[in-house]
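[1] Make a model of this:
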Amino acid sequence: MIEFPWQQEAIIRHSQRLVDSFQHWTGDYLLDVNGSPLETAKALFEAPFVLASHGTELDPVFNYGNRKALELWELSWEEFTRIPSRNSAEEVVQEERDRLLVEAATKGFSYYSGVRITSTGKRFQIPDGILWNLLNEQNQYYGQAAFFSNWKFIT
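    The predicted structure is shown next:
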């Protein structure tokens, strides 16, 4: 079991992409950190908001979830990083999720709200999320990430 994924070299690099891509598209800072890449990776993982990302597969799989994301979806790092990101939304909202992903892919980022579902079937409302494209060090598309700090469980 990976207790501290932020200590892995690949996750340290990915954390920097998350921060840099967010700033590139929105002009804002995801996190106020002026430390080393390792300190940034730890701060993102331990942040008080939910942060998750997926890769570029045809059926994108989560490749990152910070501690809040793992707690919210009730999954370990190993479990979270093996599931398709589409599984975070119920079938009835898949069409809206797909539209949002396309909008973010076209414009670079998008604000969103919506209902998502945990691994145990609990539904929650996100009122004010941000979805953005990830760029690698060569400014090439590298996936998408989502951030939100507010959510409410619904019955």
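[2] from here on, contacts and neighbour counts on C-alpha atoms
    Noted.
[3] the longest strand in the protein is where?
    strand 123-135 (DSSP state E).
[4] Show me what secondary structure element comes after it.
    From strand 123-135 onward toward the C-terminus, using DSSP states H and E, the following helix or strand is strand 141-148.
[5] Could you give the separation of that next one from the chain centroid?
    With CA atoms, centre = their mean, to the nearest Å as the basis, strand 141-148 stands 5 Å off its chain's centre.
[6] And stretch 122-138, by the same measure?
    5 Å.
[7] Can you mark which positions in that stretch are buried?
    123-124, 126, 129-136 (16 or more other CA atoms under 10 Å).
[8] Could you also give me the structure for this next sequence, so I can compare it with the first?
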Amino acid sequence: MTTSLALDPDFCKLLVSSHLRVVGTPLIDQNALQEDAARWLYEDAPFCVVAHDTDADPRFVYANRAAQKCFEYSWSEFTALRSRLSAEHPDRDERDALLESVRTKGYASGYRGLRIAKSGRRFWIENVTVWNLIDDDGVYRGQAATYRQWKDV
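    Sure, this is the predicted structure:
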């Protein structure tokens, strides 16, 4: 695994600060915003966090270990994946509509969507919050999502 963004404190700050600024609630305990926040979010967080870039066909640039376990991909596999491929073809239109809504409104919460793991296992992600990654200078850097609940179909 290349660590690239996995343990990058600046990327962790982007995830955490944009979530607070855009959604209005903390992604992680504010007291945890110390040196090890990036490591904790990547390795130990009991919830999934994924993020994709700004490409026309976005690619995942981040997936914490909880998300990797959920989707059954390693870091290198996940970060090579186009984010649309996390949903089966019939479910992509709904996913695309959600992401476009987030792009214009800033975030969405309470989303439920059907996803597919590397093995072909289908599962629901529930109570998902998706938000725009906006850096401190107001530059759009992509989108991220977090969820604590998933269940197999």
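[9] and the residue positioned nearest the centre of structure 1, what helix or strand is that in?
    Residue closest to the average C-alpha location in structure 1 (CA atoms, centre = their mean): Ala52, at 1.8 Å. Using DSSP H and E, Ala52 of structure 1 falls within strand 50-54.
[10] What range does that strand cover in structure 2?
    Under the alignment (TM-score structural alignment), strand 50-54 of structure 1 falls on residues 48-52 in structure 2.
[11] The matching stretch vs structure 1 - mean distance after superposition?
    Superposed on structure 1, stretch 48-52 of structure 2 shows a mean distance of 0.3 Å to its aligned residues (mean CA distance after the TM-score superposition for structure 1).
[12] Give me the distance from that stretch to the chain's centre.
    Put simply, stretch 48-52 of structure 2 sits 2 Å off its chain's centre (CA atoms, centre = their mean).
[13] Now which residue in structure 2 aligns to Val102 of structure 1?
    Matched by TM-score structural alignment, Val102 of structure 1 corresponds to Glu100 in structure 2.
[14] What is the burial count for its match?
    Counted with other CA atoms under 10 Å, the neighbours of Glu100 of structure 2 add up to 12.
[15] Looks to me like it is in a strand.
    No - read with DSSP: H, G, I helix; E, B strand; the rest coil, Glu100 of structure 2 is helix and lies in no strand.
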